[in-house]
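**Q** got a predicted structure here, sequence first:
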Amino acid sequence: TFEPNQTAYNKFINEMAMDNKVAPAHSYLMRIVVPECKEALEDILKRPGAALQLAGKINELYAPELEIEVKN
């Protein structure tokens, strides 16, 4: 179970760079996981690509894309 929040989300976005995505995703997940699920998450994060996939899915729900229209 995860408990995303604006502070953790913003820190994750600010830490990401073109050459640095996995470590920020891992840190983000460890910050938002509930304590009783932390050990299970650590095992899951050993799998290649898991951190990015989990962070992506969580953020789809937490921060859905806005529909933005710009008019002149």
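**A** Arrived safely. Numbering: from 1, shown residues only.
**Q** from here on, contacts and neighbour counts on C-alpha atoms
**A** OK.
**Q** show me where this protein has helices.
**A** 6-15, 22-32, 38-44, 50-62 (DSSP state H).
**Q** Throw those helices into TSV and include distance to E69 and mean neighbour count, thanks.
**A** Formatted as TSV, these follow (distance: least, C-alpha to C-alpha, whole Å; neighbours: other C-alpha atoms under 10 Å):
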stretch	distance to E69	mean neighbour count
helix 6-15	23	14
helix 22-32	30	19
helix 38-44	38	13
helix 50-62	20	15
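**Q** comparison target below:
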Amino acid sequence: MSTNSREITLEVGDKEFSFSLSPQDVTKYFNALTATNKVAPSFNLLSTTVNQEQRAGLRELLANPVLTMQIAGALLEEYAPDVEILVKKPSNTLTA
């Protein structure tokens, strides 16, 4: 496990699943997303980063593509750093 990896546990219904996510896992996921391919990269991210002993139980839930997307979204949201980002709007004043 890389020093940049994070252990994240998600509770889905009455089951808990532990994931180990690294920057490489997340990069691979984003690089695989296309306009017509979103569920497969989410399935792969979840399947490859979940604790091996929990993989079979998770895959049962991943038969539903909407649930697959929800779990992947929750995992990525938890992985994201808590950083405030502000967009600065350009000034409308003209300078001479």
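**A** Good, I have the coordinates. Because the structure is predicted, anything quoted here is derived from the model rather than measured.
**Q** I'd like the helices of structure 1 as a markdown table, with distance to I68 of structure 1 appended.
**A** Shown next, in a markdown table, are the helices of structure 1 (distance: least, C-alpha to C-alpha, whole Å):
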| stretch | distance to I68 of structure 1 |
| --- | --- |
| helix 6-15 | 20 |
| helix 22-32 | 26 |
| helix 38-44 | 35 |
| helix 50-62 | 17 |
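**Q** measure the counterpart of P4 of structure 1 in structure 2 to I85 of structure 2 for me?
**A** Here P4 of structure 1 is matched to L21 in structure 2, going by TM-score structural alignment. From L21 of structure 2 over to I85 of structure 2 the distance is 23 Å, taken as C-alpha to C-alpha, to the nearest Å.
**Q** more neighbours: the two, which one.
**A** Ranked by neighbour count (other C-alpha atoms under 10 Å), L21 of structure 2 and I85 place L21 first, with 23 against 6.
**Q** ok, now how distant is the residue minimising distance to the centre of structure 2 from K88 of structure 2?
**A** Geometric centre of structure 2, nearest residue: L76, 2.7 Å, by C-alpha atoms, centre = their mean. Distance of L76 of structure 2 to K88 of structure 2, given as C-alpha to C-alpha: 26 Å.
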